[in-house]
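Enquirer: Pasting the sequence and the predicted model now:
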Amino acid sequence: MARRQVRVVGAMLQNEQGRYLITQRPPTASLPLLWEFPGGRVEEGEEDAEALAREIQEEMGVEVDVLGQAMHTHHEYPNYDIDFRVFHCRLSRPTDEIQHLRVHDHRWVALEEMSAYRFPDADAKTLAKLLDLDN
């Protein structure tokens, strides 16, 4: 039987101080309370940028401009495979307040501080690539 393939998009949102937005998964979600780049699953028939904007609106109540793909990784979990694409984004209205609609918490974090947070494996791969690009 073929393994389930899940297409996921994430946002690399950076503020004026050069910090990146990460969000904490709810305690009732799979991989509870881990930190991740905001985003979510791409639904059938949806474009990546459209899915990313929708997910961020649903999770945090803010609108983003999706600027372009930053990186692509693949990760195999025990029961499914993740096709994970991360996009550079910016807040459409930087003054909008981030709400915790479907996230437990959020932080703006400098790259060198990211190791203090626990990420799911797929996000950890993305973070490793991001840190490598920064060096």
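Expert: Done, it's in. Everything numeric here is computed off the predicted structure, so don't read it as measured data.

Enquirer: From here on, just use CA atoms for contacts and neighbour counts.
Expert: OK.

Enquirer: Would you mark the buried spots in stretch 118-135?
Expert: For stretch 118-135, the neighbour count (16 or more other Cα atoms under 10 Å) marks 119, 122-127 as buried.

Enquirer: Let me see the contact set for Arg41.
Expert: The neighbourhood of Arg41, defined by Cα atoms under 8 Å, 6 or more residues apart in numbering, consists of 6-9, 51, 55.

Enquirer: this is the comparison structure:
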Amino acid sequence: MDAEKFKKYDRVGVIALIRRGEKFLVIQRSESVRAPLTWCFPGGGIENGETEEQALVREILEELGFCVTPLERIYESETPWNVYLYWWTAAVSDEELSRLHISPKEVKSVEWMTLDELRTHPDTLESNLSALDILREKIFD
């Protein structure tokens, strides 16, 4: 983890891109978190001393109740609210996925959406919208 990023940004986080065919697992954020009720890829903050991979596994377990295997960091971005994000592809087995149990304090709902569905959804989180073209290029090309 680049310690300089922790100094420069208010927060450093990881995003999980969990894919089944053309669809990705996305969450609707709960009413009690920043950007309430928006739709986005799951993820969260990296804690001090944690690797990106450890943070990814922890955040998905906390929010969705199952374990993922981080595969590859494919993108990095900055949000308008001074957060630096590492975007990771992640794998999950069917057995793990069957353990899906959302944390209501962080997640209101879970859906599988294509990138186009996420792009046209009226409540998609802005930082996710700006990344969709790059994600499509890195994942599907």
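Expert: It's in. A quick note: this is a predicted structure, and the numbers were derived from the prediction, not measured.

Enquirer: would you list the contacts of Arg41 of structure 1 in a markdown table and tack on neighbour count and distance to Leu101 of structure 1?
Expert: A markdown table is the format used below for the contacts of Arg41 of structure 1 (neighbours: other Cα atoms under 10 Å; distance: Cα to Cα, whole Å):
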| residue | neighbour count | distance to Leu101 of structure 1 |
| --- | --- | --- |
| Val6 | 15 | 23 |
| Arg7 | 16 | 22 |
| Val8 | 20 | 19 |
| Val9 | 25 | 18 |
| Ala51 | 21 | 17 |
| Glu55 | 23 | 11 |
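
Enquirer: aligned partner of Leu25 of structure 2 in structure 1?
Expert: The criterion is TM-score structural alignment: under it, Leu25 of structure 2 has Leu21 as its aligned partner in structure 1.

Enquirer: Quick check: the gap between that match and Ala29 of structure 1.
Expert: Going from Leu21 of structure 1 to Ala29 of structure 1 by Cα to Cα, to the nearest Å gives 19 Å.

Enquirer: ok, back up a step: of the buried residues of stretch 118-135 of structure 1, closest to Phe87 of structure 1?
Expert: Thr126 (11.1 Å; Cα to Cα).

Enquirer: Please say which position in structure 2 the closest one maps to.
Expert: Using TM-score structural alignment, Thr126 of structure 1 lines up with Ala131 in structure 2.
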